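Enquirer: below: sequence and its predicted model.
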Amino acid sequence: MRRQMILGLPIHALGYHQGCWRLPEVPADGTLDFRHAADCARIAERGKFDFLFLADSAAVRNLDDPAVARDREHEQVKNEPLALLCALAMVTERIGLVATASTTYNEPFNLARSLATLDHISGGRAGWNLVTGFSGDEARNYGFDAVPGSDLRHERAREFVDVTNGLFDSWDNGAFPRDRETGIYFDRAKMHFLEHRGKHFKVRGPLDVATPPQRHLPIITAGYSDQANEFTAEIADAVYAAAPNLDVGRAYYAAVKGRLAKYGRAPDSLKVLAGIMPFVGRTRQEAQDKFEQLQSLIQPEVGLGMLRLHNFPDLRGHDLDGPMPEVELSRGRYDMFSDALLEKVRRENLTIRQTYEVVAGGFWHLGKVGTAADIADTMEEWFSTGAADGFNIQAPYLPGSAADFVELVVPELQRRGLFRTEYETPMLRDRLGLPPAVSRYDASRLRQAGE
């Protein structure tokens, strides 16, 4: 069967463009309105997307920095992902449901209960976007004075995954006869105490939720640090990647897949999903008009805050339409993108306003303006030349941009044989091309039989 793209739709906010919430057709209160999320979910399912994706950080961030205008942004208040996805499971039938949850600010037993419940309610459609947390504001909400170091967070995350999967394995297949005649509800011989005692966790088990339909949920990660890439190669089934151009995308794809052999994994065992923000129109002019309308809605305070978050200094008080002053970038989460952005500023003599417009239009990920054929050409090139196994479609505004993509781009991808025309299987794990998960207890029995 011909290799086909994986497509996800992030719906955690009102769109990826910072001006989107000011469009009259976008529900400004949509981040808290279930009807908005349901509309987006139905659109994505109509387009045969693999999954919905809910990014999350449990904080309103950067409120202490006056140069970041969070009060003018739309994504700071939102519904809790797992609760929202359980509700969305009731209004969808096939699309996957991926929730973000941190291994730094959760405990394995609680999260395993929640994820297993979502998998049961959805009939095997749940996925886990595993994050370790990068925000100091989030850390302070959970009793930390600062974000724990990256080495510690990833060490804890490895043990967290081991414990969580161990809890998912609490029950063997056929553990619940529910036999009314004998009165046996579950078979004790098919139940396992985890009895985990590690550096970070002590968990007895068993999990009080039956084995999830997928047994082990697909894990998606993100991040660009050496620790993050190593963790991805060891643990993840897919990685949410961001690259502003094909060369960067190919380099990341090769680098992260090049680590897999160290863990006995084949290259296809990890799916690289690039972010793309498509501004699509029936004509190139229509697409350009949509792009320019959104760019015109960027408030200067928001634009300057975007630069601040990309390691630029506080540029308030400077002439927005004057040249970028000599600046020294701080070091932080977006070093790779910030350095490339500053190089572009110097090379093209961009003004401050032009610089934040570049960021808003998709510099740190892939921004593309054009017709359905133009968008499909770009996606096909990335997909066929070693830059992506699929894409997270970062709709500039919701639900409109998602509907445009489903109406215009999806048929073009289907015509080229790059994307499905119907859902092949109900379970997300199968749809991502992952092998069936094997219980650690079954694996142990197989090893003992082989000996």
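Expert: Looks like it arrived, so ask away.
Enquirer: going forward, measure contacts between C-alpha atoms and count neighbours the same way
Expert: Fine.
Enquirer: quick one: buried residues of the host helix or strand of Gln448?
Expert: Assessed by DSSP states H and E, Gln448 sits inside helix 440-450. Using 16 or more other Cα atoms under 10 Å as the test for burial, helix 440-450 gives Tyr441.
Enquirer: ok, and what's touching stretch 379-397?
Expert: 5-10, 14-17, 20-21, 26, 240, 246, 249-254, 271-279, 401-402, 418 (Cα atoms under 8 Å, 6 or more residues apart in numbering).
Enquirer: which parts of it are buried?
Expert: 379-380, 382-383, 386-397.
Enquirer: so how far is the first residue of that stretch from its last?
Expert: 20 Å (Cα to Cα, to the nearest Å).
Enquirer: another one to put next to it:
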Amino acid sequence: MTRQLHLGLNVLSDGMHPAAWQAPEADALGFLRPEQWNRLAELAEKATLDAIFLADLTNLSLDGDKPLGGPPLSLDPIVLLSSLASKTTHVGLAATVSTSFEEPYTLARRISSLDHLSKGRAAWNVVTSADGKAAANFGGKPFPPREERYARAEEFVDVVRALWDSWSDDALAPDKATGAFTRRGSIRPIDFKGRYYSVEGPLNVPRAPQGHPVLIQAGGSNAGLNLAARQADAVFAALATLEDAHAYAADLKARTRAFGRPEHAVKILPGLSFVLGGTEAEARARNDLLNSLAGERRLAWLAWQIGVDPSDLAWDAPLPASLLEGSTPSPGSQGARDIVLNVARRKRLTVRQLLDRILTWHRLVVGTPEQLAATIEEWFLSGAVDGFNLMPDVQPSGFEAFVDHVVPILRRRGLFRSEYRGTTLREHFGIPRPQHRFLAS
């Protein structure tokens, strides 16, 4: 194989299924236990995965005084990944952080710190936020329109990159005899003055082992794709069908070329949800059990994904015509909503049928390890994707099944590595270390 399949583990609190915490083998409070997180990191490194990928939310949605329907997405990704850095030696550590609630300087410092502490394994998943409930936790100011949010994000990333380059690679040269700790002229302010940010710099952290930690982007809107094409090393895409994947790849590559970058500069890594069983019947029985435990929460989850009220949806009816025929912008993720609506339109599915095909707006496979491996192989060899972010139904049992039964198949077929050939995340992805933009060595 001349191309290398890339696999990451996307970890939520308990798994991707809304009823993951209710599975018989699940520890309902595992999301707070370091033992469970350490187990996942151990498995990811055993399987030679590229990275562990942590999503994030900065609010807790309540429905009056009703109990929560599952564990919240609680732990701060950078804090958690810093802990996992001490338990691992190779697997990458990718943290989602929204530009809507951060300052470039503090974010640049934290991600660079993680890169140093992990010896070059950090990544930042760049997202913007449109959740009014989250905004209420950060001053309550109304969100700007989508295009402005992404314009702000573009400038945010520019500031962060400039701060990562405010030290030269050879700046550290401690000389006990002379008392000079760094080379003369090796650190400089960035004096950034833009439309949204004014940052003097320099950063108080030396240049990261990777030069710049890996940049990932997770948005499917027009503005999100432009951000990915200009800035990202990889995209965490939402793609429910192979047809969608080919269209997405062609679009992203064209945009990447338009920004003067090689068309393959951005790794395409869609999410892949799965429920595994020893036989297809076993997998479907496991999925049916989880679905029955989740009940109406599955409907509420879909409603949230596409930006409607749950009362607008009926299990055995199509999505509302206003959604299927209209073009009203989504209050949340436009890319995620489009994925769901495109599948519903193309297949003329009821809500129940749609939920049997898509879990959290990503491709869903319910079947055997051989069937899941075949899906991965088909998508990868078609050239539409560079790999996947794995989204098991239940943690850690769903991921354990993948490591024990799917990874060996992928290795036998020559699709996936059996050992790491480098130590940094950039080496895993096969992407070069960026040159310093300001200071010559």
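Expert: Great, that's in hand. Treat the numbers as computed from the prediction; the structure is a model and nothing was measured.
Enquirer: in structure 1, what residue corresponds to Thr368 of structure 2?
Expert: Aligned by TM-score structural alignment, Thr368 of structure 2 pairs with Thr371 of structure 1.
Enquirer: near its match, how many other residues are there?
Expert: 22 (other Cα atoms under 10 Å).
Enquirer: distance of it from Lys78 of structure 1?
Expert: Distance from Thr371 of structure 1 to Lys78 of structure 1, by Cα to Cα: 32 Å.
Enquirer: and Asp374 of structure 1, by the same measure?
Expert: From Asp374 of structure 1 to Lys78 of structure 1 the distance is 33 Å (Cα to Cα).
Enquirer: and stretch 388-400 of structure 1, which stretch of structure 2?
Expert: So stretch 388-400 of structure 1 is aligned with residues 385-397, judged by TM-score structural alignment.
Enquirer: that stretch: end-to-end distance?
Expert: 26 Å.
Enquirer: same thing with stretch 194-209 of structure 1?
Expert: OK, stretch 194-209 of structure 1 end separation, Cα to Cα: 14 Å.
Enquirer: just the buried positions in it, please.
Expert: Here stretch 194-209 of structure 1 shows Leu194, His196, Val203, Gly205, Pro206, Leu207, Val209 as buried, counting by 16+ other Cα under 10 Å.
Enquirer: what's next to that stretch, contact-wise?
Expert: Contacts of stretch 194-209 of structure 1 (Cα under 8 Å, 6+ apart): 109, 112-113, 116-117, 156, 159-160, 163, 166-168, 170-171, 191-193.
Enquirer: rewinding a little: need the buried residues of stretch 194-209 of structure 1 in TSV with distance to Ser150 of structure 1 and secondary structure, can you?
Expert: Converted to TSV, the buried residues of stretch 194-209 of structure 1 look like this (distance: Cα to Cα, whole Å; DSSP: H, G, I helix; E, B strand; the rest coil):
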residue	distance to Ser150 of structure 1	secondary structure
Leu194	27	coil
His196	24	strand
Val203	24	strand
Gly205	28	coil
Pro206	30	coil
Leu207	29	coil
Val209	32	coil
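Enquirer: max pairwise distance over these: which two?
Expert: His196 and Val209 (17.8 Å; Cα to Cα).
Enquirer: from the contacts of stretch 379-397 of structure 1, which land in strands?
Expert: 6-10, 240, 271-279 (DSSP state E).
Enquirer: I'd like to know how far the counterpart of Gln231 of structure 2 in structure 1 sits from Lys199 of structure 1.
Expert: Aligning on TM-score structural alignment places Gln231 of structure 2 opposite Ile235 in structure 1. Distance, Ile235 of structure 1 to Lys199 of structure 1, by Cα to Cα: 19 Å.
Enquirer: cool, and Thr232 of structure 1?
Expert: From Thr232 of structure 1 to Lys199 of structure 1 the distance is 21 Å (Cα to Cα).
Enquirer: cool, His120 of structure 1 as well?
Expert: Distance of His120 of structure 1 to Lys199 of structure 1, computed by Cα to Cα: 31 Å.
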